[in-house]
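Need a 3D model of the following:
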Amino acid sequence: MRFNKETFVAGFALFSMFFGAGNLMLPPLLGLKAGESWSMVTLGFVISAVLIPILGIVAHARLQGTMLDFAKRVSPGFSLVYCVLVYLISITLPSPRTASVTHEMAIQPFFGTSAWLTSGIYFALVLLFVLNRSKILSLLGKFLSPILFIVILSIVALGVFGTLDPTLNPSTFETPVVTGLLEGYQTFDAIGAVVVGGVIIISLKIKGEENFERIRSLIISSGIVAGFGLFIIYAGMIYNGALFGAEVDPNISRIGLLSELSLKTLGNIGRSCLSVLVGLACFTTAVGIVTGTADFMKGILGESKKAYVITAIVGCILGVVMGQFDVHYIIDVAVPALMLIYPITIVLILLNAIPDNFTSDLTFKIVVIVTIIFSIPDFLASIGMGASVQPLLEALPLGKYSLAWLLPAVVTWIIINLFSLVKRKS
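Sure, this is the predicted structure:
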């Protein structure tokens, strides 16, 4: 690994693609409710919103293919279905959510315009960037991302160092680490890793970089840069939320709390800075999602440029339509989808990131099947069938924490590897 100008450009580009609407809204309210347990909540949040996503980037650096390669060792058919589901979820939930947040925080309070107008202009600009994808790394890495990072870091620093007598409220969470872990799902960062990691690799190859080892080193190094940036911002925003717990209404909304933090830390210019922040964070994420989806369709349709353009246009139209819904409605709708697809995504990331000696094709197949089976109760509970599956969730280890899949997947992986080890020795 090496860290140079190219590494930091790619790292900032990765950071900006990860850092979107949910990444801004979720940490402060999490900190507000966590209070004195903010560090434990941060630990859980960082696991699902930083560590696992960066392992996803490491896995991309090892594979250097498309997202289809993430699940192909389960089966080609499963890989195709998985990818279609991930991209469908991405362009119908997190991508439109970026436009909705931008409208509610950065446009509507100042101009009073309709959500249709905001979404229309917003996704027209997204489409412009996506159709000029060869310039994505330089535009995001050299210009937009550093501005975004500086504005967020200013809010964090002024909040942390400007509070002379911090008073932390008692935590409202029974299990802060688990709460932080599950809240990290809503950032979509693990899904983002398997989507935008491929965007970075393809962008590098378009720029003429072909050496496998050089690409691997660059991607891993840039992933570390992006991960460090995400960690600093998440921990800082969670701590800020905890610091201001005694000064705001405990029932304040996510967007309301973020606005309060910016006003308290940056004073009269806080609202304007927050508007820039929201617009940049959301926009760069939408660009990454739509580009990744268009790349995928182009790849499975014989590298068709027409497929890339049509997919980008359809993705932006969906963004305009879905972007009309309230932010909190989109968050609520996303829960069932995340309960089903996130455990599979986490398992695939981990299996692709660890050495091949511990991940045979059989391991991929059985561990993923077990993960799907034990994710179903959590999914059913999230769509209102909690009463039916409650006895099962209570019987399963970690079931009451919406993590019924975790131990079965880990135990399955251990058993298969022990069996393989015994077989090799005999």
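
all contacts plus neighbour counts: C-alpha atoms, from now on.
Fine.

Do I have it right that Leu261 meets Ile155?
Yes. The criterion here is CA atoms under 8 Å, and Leu261 meets it with Ile155 at 7.5 Å.

any chance you could map the helices in the stretch 51-200 of the chain?
When assigned using DSSP state H, counting those that start in this stretch, the helices of the stretch 51-200 of the chain occupy the ranges 52-63, 68-71, 76-92, 94-102, 108-111, 115-131, 136-138, 145-162, 176-183, 189-206.

Show me the one of these that comes nearest Leu403.
helix 176-183 (8.7 Å; CA to CA).

Show me what that closest one is in contact with.
With contact meaning CA atoms under 8 Å, 6 or more residues apart in numbering, helix 176-183 is reached by 26, 30, 34, 37-38, 40-49, 173, 401.

let's go with 6 Å and repeat that
Here helix 176-183 makes contact (CA atoms under 6 Å, 6 or more residues apart in numbering) with 40-41, 44-45, 48.

thinking again about what came up before, most packed of the helices of the stretch 51-200 of the chain?
A comparison of those by mean neighbour count, using mean count of other CA atoms under 10 Å, puts helix 94-102 on top with a mean of 28.

so what does it touch, helix or strand wise?
helix 270-300 (3 or more CA pairs under 6 Å, 6 or more residues apart in numbering; DSSP states H and E).

Summarise which helices and strands the helix it packs on is packed against.
helix 5-18, helix 94-102, helix 189-206, helix 305-322.

Point to the residue nearest the middle of the chain.
With distances taken as CA atoms, centre = their mean, the residue of the chain nearest its centroid is Asp189 (1.5 Å).

State the distance from that residue to Leu406.
To Leu406, Asp189 is 18 Å away according to CA to CA, to the nearest Å.

Please apply the same query to Val160.
Per CA to CA, Val160 is found 35 Å from Leu406.

Likewise for Met322?
Separation of Met322 from Leu406 (CA to CA): 32 Å.

picking up where we left off before, contacting residues around the residue nearest to the centre of the chain?
Counting by CA under 6 Å, 6+ apart, Asp189 touches 49, 53.

which secondary structure element contains Phe231?
Assigned by DSSP states H and E, Phe231 belongs to helix 212-243.

Counting by contacts, list what that helix packs against.
If you count contacts as 3+ CA pairs under 6 Å, 6+ apart, helix 212-243 packs onto helix 5-18, helix 21-34, helix 52-63.

and the shortest one, how far out from the chain's middle?
Read it as helix 52-63. 13 Å (CA atoms, centre = their mean, to the nearest Å).

For the comparison step, fold the sequence that follows:
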Amino acid sequence: MQIRTLVVTGLALFAMFFGAGNLIIPAMIGVDGGSSAWVGAIGFLSTGVLLPVLSMVALSTKRADEPRLADRMGKTLGLAVTTLIFLFTGMVYVIPRVGAVSFEMGAAPLVGSSPLTLLVYSALFFAVTLALALRPNRIVAHIGIVLTPALLILLLVLIVAAWNAPVVNIEPKGTFATSPVVAGFIQGYFTMDALAAQMFGGVILASLAAAGFTGRNLHRGTAIAGVMAGAILGVIYLGLVAVGLVGTGANGAAVIANVAHAMFGPAGQTVFGAIVLLACLTTALGLTGASVEYFHSLVPAISRRNWLYICIGVSFALTNLGLERILAVVAPANQLLYPIVIVLVVVTLIAAGMRRDLYWAYRLPAWVAGSLSVLEAAWSTGVGAFAPLRSVLDVFPLGSLQMAWVVPAAAALAVGLLLDLRLTRRADVA
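Next up, the predicted model:
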């Protein structure tokens, strides 16, 4: 029974991670990467697969008396970062994005794109999400037993059909021509899965606990589910890179739609639409469930059901603003949150390996990474007043690659570890 539960949970976690962005980004790596696509895929897998898996493993170390894993960086920063993650990867950005993208990619080619058709489609999409989310203890089962197998079958049919097609994208474009690994690494940010792992972890922990997992088995089961989901993600991502190599189009959605049409004829749009709908629905359902649990724990005076209505209502309203307005917030949000989350995950894994509590090793690199990520996020808004920040950030190593935080944060981590070791030794002597 426990093995079956872990398999269902791993499948559900994969589907929660795998939304619209996860579908189109690897395809565009194939298109833009050309002959360097497989090298770029290494960078993409590091932030799109390895980091979310490590984030789940790190989250599995959270103790029962810790409200948030990020509190290890300090309670104020932990509360701020965690709340921003739940907002941006929940009702403010990702849930509206999957609603809008599923319409643009799956429904609009069939019913036309207009404010009215978007309104009707999004009403139906979020009505289904609401109906499934009203039974939170069944969310993982709904996704893992029914929705994920259907999604995987459709994805594998498309990937296998395209595998032997002739490659049409050979010349690398943009950063893929000069630094393909870095280009793929940055693209992995846009899946937002390392952030989402901080949300999904609570859903997975609750589901496994309800299935009888306790203590160390509960944490081990969470880590196993994360590794399983990551392995499936990796296989699917590599398959979609191959699809991108044989397809053409202005964006990832058009590339996959064109390949589906070429492989299956008129039925290809139906196959593609079904893939998009299932990918977006599973992600919306997982994010909604996680958001409700977090905000209810933050403000328990509002019931879970009312938080669910708030989450669905806000997501529905923002979806109807249109995809372009929704996408405008993704780059600043990623640049702000990803460096801090990466620091949190790395230090948590170091602490687990050392089997000791750390203090300054969490705080110093988080403060440094956070300070630089605020500047990077401000610059990425495209607001003219923040344009001079680029010259400041480029002074740092890797700054021109929008990774100015890496070396200073690593140095701060080394200092923090030395301080923690020295203070511990002093305490032992005393």
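
Tell me how they score on TM after superposing.
Scored against TM-score structural alignment, normalised by the length of structure 1, the superposed chains reach a TM-score of 0.91; 415 aligned residues with a CA RMSD of 2.2 Å.

Val225 of structure 1: which of the helices of the stretch 51-200 of structure 1 is closest?
Of all the helices of the stretch 51-200 of structure 1, helix 52-63 sits nearest to Val225 of structure 1, with 9.7 Å by CA to CA.

And for Thr113 of structure 1, the neighbour number?
If you count neighbours by other CA atoms under 10 Å, Thr113 of structure 1 ends up with 12.

Can you tell me what Tyr308 of structure 1 aligns to in structure 2?
In structure 2, Tyr308 of structure 1 lines up with Arg304, judged by TM-score structural alignment.

Would you mind pulling up the elements that the helix or strand hosting Val341 of structure 2 packs against?
Using DSSP H and E, Val341 of structure 2 sits in helix 330-354. Contacts defined by 3+ CA pairs under 6 Å, 6+ apart place helix 330-354 of structure 2 against helix 51-59, helix 360-380.

Need the winner for burial among those.
Mean neighbours per residue, mean count of other CA under 10 Å, is largest over those for helix 51-59, with a mean of 26.

Give me the contacts around that helix.
Residues contacting helix 51-59 of structure 2 (CA under 6 Å, 6+ apart): 193-194, 197, 223, 226-227, 230, 345, 348.

got the angle between that helix and helix 215-245?
Counting by axes from the mean of the first three to the mean of the last three CA atoms, to 10 degrees, helix 51-59 of structure 2 lies at 170 degrees to helix 215-245.

Quick one: closest of the helices of the stretch 51-200 of structure 1 to Phe364 of structure 1.
Closest approach to Phe364 of structure 1 among those (CA to CA): helix 68-71, 8.2 Å.

Check the mean deviation of the closest one from structure 2.
Compared with structure 2 after fitting, helix 68-71 of structure 1 deviates on average by 2.2 Å (mean CA distance after the TM-score superposition for structure 1).

one step back: nearest to Gly299 of structure 1, of the contacts of helix 176-183 of structure 1?
Checking the contacts of helix 176-183 of structure 1 against Gly299 of structure 1 by CA to CA gives Ser48 as the nearest, at 28.7 Å.

mind listing what the aligned partner of that closest one in structure 2 touches?
Using TM-score structural alignment as the criterion, Ser48 of structure 1 maps onto Thr47 of structure 2. By CA under 6 Å, 6+ apart, the contact set of Thr47 of structure 2 is 185, 188.

Could you find the closest non-adjacent residue to Thr381 of structure 2?
Excluding its sequence neighbours, the residue lying closest to Thr381 of structure 2 (CA to CA, 6 or more residues apart in numbering) is Pro332, at 5.9 Å.

Roughly how far does whatever residue of structure 1 lines up with the one you found sit from Ser90 of structure 1?
Matched by TM-score structural alignment, Pro332 of structure 2 corresponds to Pro336 in structure 1. Using CA to CA, Pro336 of structure 1 is found at 14 Å from Ser90 of structure 1.

As JSON lines, the contacts of helix 176-183 of structure 1 with secondary structure would be great.
Formatted as JSON lines, the contacts of helix 176-183 of structure 1 follow (DSSP: H, G, I helix; E, B strand; the rest coil):
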{"residue": "Met40", "secondary structure": "helix"}
{"residue": "Val41", "secondary structure": "helix"}
{"residue": "Gly44", "secondary structure": "helix"}
{"residue": "Phe45", "secondary structure": "helix"}
{"residue": "Ser48", "secondary structure": "helix"}
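
rewinding a little: may I see the helices and strands packed on helix 212-243 of structure 1 arranged in TSV, with distance to Thr102 of structure 1 as well?
Shown next, in TSV, are these (distance: least, CA to CA, whole Å):
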stretch	distance to Thr102 of structure 1
helix 5-18	15
helix 21-34	8
helix 52-63	24
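
Any idea which of the ones you listed gets closest to Gly120 of structure 1?
helix 21-34 (17.6 Å).

residue range for that closest one in structure 2?
Counting by TM-score structural alignment, helix 21-34 of structure 1 pairs with residues 20-33 of structure 2.

How about residues contacting that stretch?
Applying CA under 6 Å, 6+ apart, the external contacts of stretch 20-33 of structure 2 come out as 37, 169, 172-173, 176, 191, 237, 240-241, 244-245, 252-253, 280.

Which members of the residues you listed define the maximum pairwise distance?
Across the contacts of stretch 20-33 of structure 2, the longest distance by CA to CA is 29.6 Å; it joins Pro172 and Cys280.

a markdown table for the helices and strands packed on helix 270-300 of structure 1, including distance to Leu148 of structure 1?
Converted to a markdown table, these look like this (distance: least, CA to CA, whole Å):
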| stretch | distance to Leu148 of structure 1 |
| --- | --- |
| helix 5-18 | 8 |
| helix 94-102 | 14 |
| helix 189-206 | 17 |
| helix 305-322 | 22 |
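
among the ones you listed, which is nearest Lys365 of structure 1?
Among these, the nearest to Lys365 of structure 1 by CA to CA is helix 189-206 (18.7 Å).

list the contacts for Val49 of structure 2?
By CA under 6 Å, 6+ apart, the contact set of Val49 of structure 2 is Gly230.
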